[in-house]
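Participant: One predicted model, sequence on top.
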Amino acid sequence: MAALRPSELSKKIVRDYIGLTSSDLLPNFPNRSSINVMLWNYREVDNKIFRRNFKELIRLYHPNVVALFETKVLFSFMGLFFNHLGYTASTIVDPVGRVVGILLIWDPIQVSVSAHVSKSQLIQVTVKRENYEE
């Protein structure tokens, strides 16, 4: 069996998950929110490999909001890096001891984010974009 291209594999996974056969058309959901979000579990955010890969992902997908989980670095060491990429607003939970942190960054020109709860394992927010539902 030939290997599937990434887009074909993604479609197969979705079909399998929602119980469609290979001949069924995938449902076409309208893009109601128009907000791109990137979630990434990456511990070592202060190294060159992360920075290179992060810049490439930003260039390709243009996420409005980025959440980085299980970070081991204080935000103060990475803040300027994110600011130079346009992510000038943030809600953070810095790591303390062996408890890892969370970085939630966004482009305030594209979206408005209001933080409600910020704890060691959780950040709860409301994300808004002009002319769209919360």
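Facilitator: Received the coordinates, thanks.
Participant: hey, let's count contacts and neighbours off CA atoms from now on
Facilitator: OK.
Participant: Distance check, Ala115 against Arg59.
Facilitator: Distance of Ala115 to Arg59, computed by Cα to Cα, to the nearest Å: 26 Å.
Participant: neighbour-wise, which of those two wins?
Facilitator: Set Ala115 next to Arg59 and count neighbours by other Cα atoms under 10 Å: Ala115 wins out with 14 against 11.
Participant: pretty sure the more buried one is in contact with Lys128, am I right?
Facilitator: No - contact criterion Cα atoms under 8 Å: Ala115 and Lys128 do not qualify, at 11.5 Å.
Participant: Okay, strands next: where are they in this structure?
Facilitator: Remark: strands assigned in the chain by DSSP state E are 37-41, 65-71, 89-93, 101-106, 112-119, 122-128.
Participant: Second structure follows, compare the two:
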Amino acid sequence: KNGTVSERFTINTGEYDKDKMNIIEQFDGNDHLTFWGSPECNSIKASDGSIFPPSQLDKTTTLHVFYPNLCRRLPFQYEKTIEIVDGIELYRYRMPLNVFDDPGHNPENQCYCEIDTATCPPRGIINVTDCTMGKI
């Protein structure tokens, strides 16, 4: 690889199941990633962030957006309801503050440690070398 992301997506249209609308089914021909230490962290089942299935838009569901340049999907949680023009209400979602924490502060990030060495990046950093440059 030369450090670029090809970004070939297969995205569900929702024609047969509206709950899968705009959910990524494949990325570069694969239905999951292989860079991380668990199926959950290798999952690409997420939106591209432009639209979400109607069933996911509630205050209790965590939304996931796949970011190819980070080689992972990121969670977004309901923060608050905001009002825009003419009383139209919108739900505001934000990433949790601990999304890039080390496993000592966010145990869910243990699977983003290096598989071969179990080395974990420090708080605020994610090592995407394997997925952007390929294994050496």
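Facilitator: Received, thanks. Given the structure is predicted, the values throughout are model-derived calculations rather than measurements.
Participant: care to give me the TM-score?
Facilitator: Once superposed, the chains reach a TM-score of 0.27 (TM-score structural alignment, normalised by the length of the first structure), with 73 aligned residues with a Cα RMSD of 5.5 Å.
Participant: before we move on, the earlier item: go through the strands of the first structure and pick out the most buried.
Facilitator: Most buried of these, by mean neighbour count (mean count of other Cα atoms under 10 Å): strand 101-106, with a mean of 24.
Participant: Which other helices and strands does it contact?
Facilitator: Contact partners of strand 101-106 of the first structure among helices and strands, from 3 or more Cα pairs under 8 Å, 6 or more residues apart in numbering; DSSP states H and E: strand 65-71, strand 89-93.
Participant: in the second structure, which strand has the most residues?
Facilitator: Every strand in the second structure considered (DSSP E), the longest is strand 72-83.
Participant: That one - contacts with which helices or strands?
Facilitator: Judged by 3+ Cα pairs under 8 Å, 6+ apart, strand 72-83 of the second structure is in contact with helix 39-42, strand 63-67, strand 89-94.
Participant: Thr81 of the second structure reaches Tyr93, doesn't it?
Facilitator: No - using Cα under 8 Å, Thr81 of the second structure makes no contact with Tyr93, being 9.1 Å away.
Participant: between those two, which one's more packed in?
Facilitator: Tyr93 (17 against 12).
Participant: ok, now which ones touch that one?
Facilitator: By Cα atoms under 8 Å, 6 or more residues apart in numbering, the residues touching Tyr93 of the second structure are Phe76, Gln77, Tyr78, Glu79, Lys80.
Participant: rewinding a little: how about the longest strand of the second structure, which residues are buried there?
Facilitator: Across strand 72-83 of the second structure, burial judged by 16 or more other Cα atoms under 10 Å covers Arg72, Arg73, Leu74, Pro75, Phe76, Gln77, Tyr78.
Participant: Now distance to Phe9 of the second structure too, for those, in JSON lines please.
Facilitator: JSON lines is the format used below for the buried residues of strand 72-83 of the second structure (distance: Cα to Cα, whole Å):
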{"residue": "Arg72", "distance to Phe9 of the second structure": "14"}
{"residue": "Arg73", "distance to Phe9 of the second structure": "14"}
{"residue": "Leu74", "distance to Phe9 of the second structure": "17"}
{"residue": "Pro75", "distance to Phe9 of the second structure": "19"}
{"residue": "Phe76", "distance to Phe9 of the second structure": "21"}
{"residue": "Gln77", "distance to Phe9 of the second structure": "24"}
{"residue": "Tyr78", "distance to Phe9 of the second structure": "26"}
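Participant: Name the nearest of those residues relative to Thr132 of the second structure.
Facilitator: Arg72 (11.6 Å; Cα to Cα).
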